[in-house]
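> Need coordinates for the following:
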Amino acid sequence: MSIASTSVIQIIPRTRRGVELMLLIVAIGVSVGAYVNIGLTVQDKVPASTGYYAAGIGLLALIAHLALRYRAPYADPVLLPCAVLLNGLGVAMIHRIDLGLADGRIAKGLEPKAAAAPQQITWTAVGVILFLVVILLIRDHRRLQALTYTAGLAGLVLLILPLIPGLGVNINGARIWIRAAGMSFQPGEFAKLCLVIFFAGYLVVKRDVLTLAGHRFLGLDLPRARDLGPIGIAWVASLGVLVFENDLGTSLLFFGLFLFLLYVATERAGWLIIGGLLFAGGGVFAYTAFGHVQRRIDDWQDPFSIDGGQIALGLMGQAWGGVLGRGLGQGRPDLTLYANSDMIISSFAEELGLTGLIAIILVYTLIIERGLRTALGCRDIFGKLIATGLAMSFALQVFVIIGGVTGLIPLTGLATPFMALGGTSLVANWAIVALLLRISDQARRPQTPAAPVSDETIAIAVQKA
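A predicted model of the protein is given here:
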């Protein structure tokens, strides 16, 4: 390797460090600015906790940046700032809703409940710690392929945990939580990560078999009947999550993720047709067999039939926000049920308007685009499938939750990544971003060129031949 090429390779990580650091400063500045603006609007003063908030978000972002640039210098410089921005804005909106709920309880002569924003910052710290663990311990994502079936078993166990008597708890009609040590956890968030690893490892080995075409129908090569087992198992498993845990969102995410990875691995459109038919059949069955699915569909079709319903209040808040929004701190998002968790996107749309909502969607789109770009640049099939699966898990989750909040599709119980109140989802999403960054470092790292072969070596090899 020449001196010039060596210098260029050394400059590239430094450039990425500079870009990422500048973007992080912008993300932290926007988040802290939103936090201060809320305090000035609602309380007519800068919040006393501004220093705690700014130091917490800034220090955590700096630690993540230093660890990433030390262990993965070629990693994508955009993913981490996007995650910090969404996380910071989420904490700011949770703080704003805390203030609204406290004012409402004081007006009724009640004591305000404990604020949720400090708790979310604590969970952010836990998420960044897990981010560091993934970055520091996983030096090469390809080693995860050896854990294919272990990850699959772990994902299955995590999905089943809420069904264990005495461990699982029913919250808001869904049995997707477990309670331990006085805290509640949602194991399905980590099951998503385990299942992506399992799907990727399984499809790397089986994709040649699954690519074989059976019958040709309407110009499409459909798979052979004996190869339909994997998608059938995924369909039955997703229905099982829906039936036993009343979790429509995770069921949709689980089946859609597997179907998309199956299509990417085989490039056979026939799998999409079969998956679409199975999805339609499962949807009809779920609507006719389960009351909670019927209620969600009915609420979606006529959200204003219920006085003070969650979807109706969210839609009215978004309509009140209009194009530019009421302004941070000037709306009433606290009137909407679960405004800081399931409906936090509605809260942003009310105070930042359609413009702010589109900006948030663009940040999510940027994360998805960088994840898919990482998949395209990855040199191994296993890494391509993991990066694709993680990016599409974001895409499906964002589409399902934003589509439900805006009335495009029925509302499900998925959490808005990085923004919604909830420790399990936040920590799991930090782990997903860390794994994406690890794969991107491997994909962007320059390959060491082969040593030049001398004429004498070639002549000796010719003589021996």
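
> switch to C-alpha atoms for all contacts and neighbour counts from now on
Noted.

> Which residue ranges of the stretch 51-200 of the chain form helices?
79-107, 117-137, 148-160, 188-211 (DSSP state H, counting those that start in this stretch).

> of all these, which lies closest to S346?
helix 79-107 (10.9 Å; Cα to Cα).

> Please report how far T122 lies from A83.
16 Å (Cα to Cα, to the nearest Å).

> Compare those two (neighbour count), which wins?
A83 (22 against 12; other Cα atoms under 10 Å).

> Secondary structure element holding the residue nearest the centre of the chain?
Residue closest to the average C-alpha location in the chain (Cα atoms, centre = their mean): F394, at 3.8 Å. Using DSSP states H and E, F394 maps to helix 381-405.

> Could you also give me the structure for this next sequence, so I can compare it with the first?
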Amino acid sequence: MLHRLSLRVLTLVILWMGLGVLKLDDMTESGFFLQGAVFSFLILAGALFEIFFCYQGDPYLLPVVQTILAIGLVFLTRINPALAADQFIWANLGLIIYYAVFLILRDYRKLGEYQYLWGMLALLMLLLTLIFGTTINGATSWFRFAGMGFQPEELVKVALLLFLASYLSDNKELLRFGTIQVGKFSLPDAKTMGPFVFIGVFVLGLLGAQKSLGTALVFFLLMVFILYVATERLLYLVVSVPLVMVTGAAGYILFDHVRVRVATWINPWLDASGGAYQISQSIFAISGGRLLGTGLGNGIGAYQIPNADTDFIFSVIAEEIGFIGAMAVISLFIIVVMRCFCVSTRAVDRFGQILAAGIGILIGVEALIILAGVTKMLPLTGLPLPWMSYGGSSMVGHFLLLGILAGISHSSAFSVSQIPIGKQADAL
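Now for the predicted structure:
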């Protein structure tokens, strides 16, 4: 019990120290202390919830995510207090969703029984978004109602992952060893590969039609990497390289904003006050942070970088808490991904193994693409950093996945404990 509570207390120390510093500098209002109190209550109550329901899953996964969340809340409060007030609500809702999923979903294996339903649901959500959605920043990826916006593609991630995990768990051997011979290669037949290709092509095609190319890239890499993890065939990675090149070239030719992003990525200094203003200011902010940072509330990136609360929150973090703080944030994401893979290796069924690995791949790919974009290692994609950037849709989607992951981890620990000690190694 003390172990569980101590990890949460460390997270709350980070949150309250950050809010306290901002309050001393008159950068926040007293109302945020009520928001922080509700958030703190949910974190501590969650630790007691785990003890009461005898949670036996990974003890570090949720505390690390909560630490990421606390850092994000502090910096959103510093950047845009109005949005931070909303983010506190979404964070509290996300924690409630996490525990609700864990409590209701007693057997995650039942999710694998609706394989094609998940695939069709992903396609339907994207199709409805394309037809009835609202275009923001060039991408038709939003539903707006009652003054609020929601991105269905965040729920598409959940549905697509469930389809992929279920499909690959049923067809792992056929995809790994193949059924037909083509030259020196043994490949799966059309009946086996058909559903995967069908869902993949239509999902990526609909995202391309929405001009949501950042999400399309994430989904493509997710599908390739999860296929490789499930089959361990290097061939699938090799085949994906020309596909990335061809689709990337097509996007560059077809979409003006892609050409702008590539041009600003190659040389942002040619138009540093125009189309490359975001990335150039991001570079200035990151470089200005040096080793220890300018101090919370003392940076200029929060005011100078457009969309600092969503796309570029990491740049503000790197400026105000420096290289050490930025590396700490990156390390937290690495820990989350590694814990996902730990859950995968301990799962006692194939569906749970692939689904847990897929969640880790998704979070890792998202974080890598976003961090590479704001540091000019890759062109910008406009994606939110999980649990840290402002965004209710992203918060809900990622806590849904985290709740499912907790269910896999808990069930696996419980199942393994029922196996005789001599056979546990074989089960794992």
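
> that older thread, name the nearest residue to the residue nearest to the centre of the first structure, sequence neighbours excluded.
I368 (6.7 Å; Cα to Cα, 6 or more residues apart in numbering).

> OK, contacts around the equivalent of the one you found over in the second structure?
Aligning on TM-score structural alignment places I368 of the first structure opposite V337 in the second structure. Contact analysis of V337 of the second structure by Cα atoms under 8 Å, 6 or more residues apart in numbering lists G360, I361, I363, G364.

> and the second one, how many residues sit next to it?
So the one you mean is I361 of the second structure. That count, for I361 of the second structure with other Cα under 10 Å as the rule, works out to 23.

> mind checking what T336 of the first structure lines up with in the second structure?
Match for T336 of the first structure (TM-score structural alignment): I305.

> same question but for A146 of the first structure, I mixed them up
By TM-score structural alignment, A146 of the first structure lines up with E113.

> end-to-end on stretch 386-397 of the second structure?
This stretch, stretch 386-397 of the second structure, spans 9 Å end to end (Cα to Cα).

> so it corresponds to what in the first structure?
With TM-score structural alignment as the criterion, stretch 386-397 of the second structure aligns to 417-428.

> Leaving out chain neighbours, which residue sits closest to the match of A146 of the first structure?
Excluding the flanking residues, the one nearest E113 of the second structure by Cα to Cα, 6+ apart is S166, at 7.6 Å.

> now the equivalent of the one you found over in the first structure: how far from T457 of the first structure?
Under the alignment (TM-score structural alignment), S166 of the second structure maps onto G201 of the first structure. For G201 of the first structure, the distance to T457 of the first structure equals 41 Å [Cα to Cα].

> Which of the two has more residues huddled nearby?
Per other Cα under 10 Å, whichever of G201 of the first structure and T457 has more neighbours is G201, with 25 against 9.

> what's the burial count for L222 of the second structure?
25.

> all strands for the second structure, in order.
All strands of the second structure, identified by DSSP state E, fall at 134-136, 139-145, 148-150, 180-182, 185-187.

> give the contact list for the aligned partner of I129 of the first structure in the second structure.
By TM-score structural alignment, I129 of the first structure lines up with I96 in the second structure. Counting by Cα under 8 Å, 6+ apart, I96 of the second structure makes contact with L42.

> mind checking how far I96 of the second structure is from G403 of the second structure?
Taken as Cα to Cα, the span from I96 of the second structure to G403 of the second structure is 10 Å.

> whereabouts in the second structure does stretch 282-294 of the first structure align?
Aligned using TM-score structural alignment, stretch 282-294 of the first structure spans residues 247-259 in the second structure.

> Could you list the residues in contact with the matching stretch?
Applying Cα under 8 Å, 6+ apart, the set of residues contacting stretch 247-259 of the second structure from outside is G138, K211.

> so what's G352 of the second structure up against?
Per Cα under 8 Å, 6+ apart, neighbours of G352 of the second structure: Y108, R109, A165, S344, I408.
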